[in-house]
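Novice: what follows is a predicted protein model with its sequence.
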Amino acid sequence: MSDQNSNPVEEPLNGGSSAGDSNAAGENAGFVEDPGYDNAEGISLEDADVETSLTDADLSFLEEAESDLAAERLADLQRVTAEYANYRKRTEANREIERERIISDTVKILLPVLDDIDRAEKHGDLTEGSALAAIAGKLRGVTERLGLVAYGAAGDVFDPNQHEAILQQPTPGATAETVLDVVETGYMLGLTQVRAAKVVVAVPAD
C-alpha cells in the first residue's frame, strides 16, 4: 500500500499542448473559409470578375477621339509629304541652276570662236564642203547639245533686256525701235542669258 501511494503521478509527455490544441480547435470550430474571398488582398474574387460596361456616350467619345487622332495623323502626313515635295523641287531647281552656271562658264570661253565663225559666214568664207565649214558645223553642234541657243536677227523688235544697243541709226519709215544689224550674236542657256546681243538699232527719223 505504501509503495503505490509513494509513486508520483506521470504527466503527459507534451505537457499542456493537448489543452492548447483543444482550445485552438475550439476557436476555429465556428469559422468556415469563404472560397470567394481572397485573404491576401482582402477583396472578394466575385467582385473582380464584374465586367465594366460602356455607355453610348462613352463609345461616342472614344469614336470621336479616334477620328480626331486619325485626322491629326493624316494632316501630319500631308504636311510632311508637301514639305518633301517642295524640298525636291528646290533641290532640282538648284541643281539645274548650278548645271547652267557651269555650262555657261564653259561656253563663254568659246564665244570668241563662235563670233569668228559668224564673221567668216557673213564674208562668205564658209563655203560648203570646206574644212572651215566642217569645223564650224561641229562646234555649233556641240554648243547646241549643251543647250546654248543663239538669238538676235535684223528686224527683231529691240528689247533692252536682250539687246545691247551700240548705235542708234535714224531710219526713214521706222515706226519703232528695231534691230538694224547684229554685231555680236546673243546667247541663252535655258533661262540664263550668257551674253546679250550687240546690235545697231533703227529708230524713227525726225
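Specialist: Received the coordinates, thanks.

Novice: switch to C-alpha atoms for all contacts and neighbour counts from now on
Specialist: Fine.

Novice: who's in contact with Gln169?
Specialist: 180, 200-203 (C-alpha atoms under 8 Å, 6 or more residues apart in numbering).

Novice: output these as a markdown table; include the columns neighbour count and secondary structure.
Specialist: What follows is these, written out as a markdown table (neighbours: other C-alpha atoms under 10 Å; DSSP: H, G, I helix; E, B strand; the rest coil):
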| residue | neighbour count | secondary structure |
| --- | --- | --- |
| Leu180 | 21 | strand |
| Val200 | 22 | strand |
| Val201 | 27 | strand |
| Ala202 | 26 | strand |
| Val203 | 20 | strand |
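
Novice: one more to weigh against that first structure:
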Amino acid sequence: MTAGEPDGTYPDEPVTVSDRRRIDPETGEVRDAAGAGPGPAEAEPAADQREGQSADAEPEAEVDQVDARIAELTTDLQRERAQFANFRRRAAEEKQGSVAYGKQVLIEKLLPILDDLDRAREHGDLEDGPMRSMADKLVAALSGEGLTRFGEPGDVFDPDLHEAVQHDGEGAEPVIGAVYRTGYRLGEKVIRHAMVTVTDPVAAPSDAAEQTGAQ
C-alpha cells in the first residue's frame, strides 16, 4: 500500500461497474431488457398505481364513515320524534283528564240545586213563571255538558246504579218503587247513585185476572 491511498483498497483488485442504462451512450441503440434495469419510465407507473389505489381506498373509507354517521343520526332523530309524539299524547290526555275532572267537580256542586228544583217541580212551583225558565236553562246547560239522570219508578233495579234503602218485595226481578234521590251520569261515568226503594213488578192485567180466577 502506498502513501495517500485509503485503507482497505487494493490496486490489483479489478473494479466492476454495471451500466444498466437502456440506451447505449456510444452507439445510441436500445439494449436488451435482460441486460438493462428498469428505467424511470417503467418505475413510475408502479408508484402511480399504488398511489391511485391508496387514493381510491381513502374516499371509500370516508364514504362508509359518513353513511354510518347518517344512519346513527337518523336513528336518533326517529327516537326523539317518537318520544316527542308520546309526550304530546300524554300531555293531551292529562289535559283532557283535568278538564273532565274540573267539570265533574263543578257539576257535583250543582246537584243539590237540581234536587231542590225537582222538589219544587213536584209541588207545582215550576209550572210557569221565571223560576221555570231558569230551571229549564240550567238543566239544558248541564245536559249539553253530558249530564243525564236515571232512576225512575218502574225501572229494573240495578245495584250498580241504584242504592236500595228499603225492600218491599220478594220477587226475583225487583223494580224501583219510590225514588228518594235521582241518580246522575256524566258521560259514561256514574257520579251519583240513585237512592230508591225496591219492590216487585206490577202484574199485567191479564196476569192479575188469572190470579183472581185461580182464587
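Specialist: Perfect, thanks for sending it. Nothing here was measured: the structure is a model prediction, and the numbers come from that model.

Novice: TM-score for these two?
Specialist: TM-score of the superposed chains, computed with TM-score structural alignment, normalised by the length of structure 1, equals 0.57; 144 aligned residues with a C-alpha RMSD of 2.9 Å.

Novice: name the single longest helix found in structure 2.
Specialist: Ranked by residue count, the top helix of structure 2 under DSSP state H comes out as helix 40-122.

Novice: C-terminal to that helix, what's the next element?
Specialist: Tracing the chain C-terminally past helix 40-122 of structure 2 and defining elements by DSSP states H and E, one meets helix 130-144 next.

Novice: what is that next one packed up against?
Specialist: helix 40-122 (3 or more C-alpha pairs under 8 Å, 6 or more residues apart in numbering; DSSP states H and E).

Novice: run through the neighbouring helices and strands of the helix it packs on.
Specialist: helix 130-144.

Novice: let's see it at 6 Å
Specialist: Contact partners of helix 40-122 of structure 2 among helices and strands, from 3 or more C-alpha pairs under 6 Å, 6 or more residues apart in numbering; DSSP states H and E: none.

Novice: structure 2: which residue goes with Ala48 of structure 1?
Specialist: In structure 2, no residue is paired with Ala48 of structure 1, using TM-score structural alignment.

Novice: and Ala48 of structure 1, how far is that from Thr55 of structure 1?
Specialist: Look at Ala48 of structure 1 and Thr55 of structure 1: by C-alpha to C-alpha, to the nearest Å, they are 20 Å apart.

Novice: tell me which residue is most central in structure 2.
Specialist: Among the residues of structure 2, the one closest to the centroid is Asn86, at 3.9 Å (C-alpha atoms, centre = their mean).

Novice: tell me how far the alignment partner in structure 1 of it lies from Glu92 of structure 1.
Specialist: In structure 1, Asn86 of structure 2 lines up with Ala82, judged by TM-score structural alignment. Relative to Glu92 of structure 1, Ala82 of structure 1 is positioned 15 Å away (C-alpha to C-alpha).

Novice: swap in Lys108 of structure 1?
Specialist: 24 Å.

Novice: pull the number of nearby residues for Thr55 of structure 1.
Specialist: Using other C-alpha atoms under 10 Å, Thr55 of structure 1 has 9 other residues around it.

Novice: contacts only, for it.
Specialist: Contacts here follow C-alpha atoms under 6 Å, 6 or more residues apart in numbering; on that basis Thr55 of structure 1 touches nothing.

Novice: now His193 of structure 2: closest residue in space, sequence neighbours ignored.
Specialist: Gly183 (4.6 Å; C-alpha to C-alpha, 6 or more residues apart in numbering).

Novice: number of residues surrounding that neighbour?
Specialist: For Gly183 of structure 2, the neighbour count with other C-alpha under 10 Å is 22.

Novice: counterpart of it over in structure 1?
Specialist: Aligned against structure 1 by TM-score structural alignment, Gly183 of structure 2 finds its counterpart in Gly186.

Novice: and Asp64 of structure 2, by the same measure?
Specialist: So, by TM-score structural alignment, Asp64 of structure 2 is matched to Ser60.

Novice: how far away is its match from Leu54 of structure 1?
Specialist: Distance from Ser60 of structure 1 to Leu54 of structure 1, by C-alpha to C-alpha: 10 Å.

Novice: more neighbours, the two?
Specialist: For Ser60 of structure 1 versus Leu54, neighbours defined as other C-alpha under 10 Å are more numerous around Ser60 (12 against 9).

Novice: ok, residues contacting stretch 200-215 of structure 2?
Specialist: By C-alpha under 6 Å, 6+ apart, stretch 200-215 of structure 2 touches 169, 171, 174-175.

Novice: could you dump those into JSON lines with secondary structure and neighbour count added?
Specialist: Conversion of the contacts of stretch 200-215 of structure 2 to JSON lines gives the following (DSSP: H, G, I helix; E, B strand; the rest coil; neighbours: other C-alpha atoms under 10 Å):
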{"residue": "Gly169", "secondary structure": "coil", "neighbour count": "15"}
{"residue": "Gly171", "secondary structure": "coil", "neighbour count": "10"}
{"residue": "Pro174", "secondary structure": "coil", "neighbour count": "21"}
{"residue": "Val175", "secondary structure": "strand", "neighbour count": "23"}
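
Novice: and which of these is nearest Leu106 of structure 2?
Specialist: Val175 (31.5 Å; C-alpha to C-alpha).
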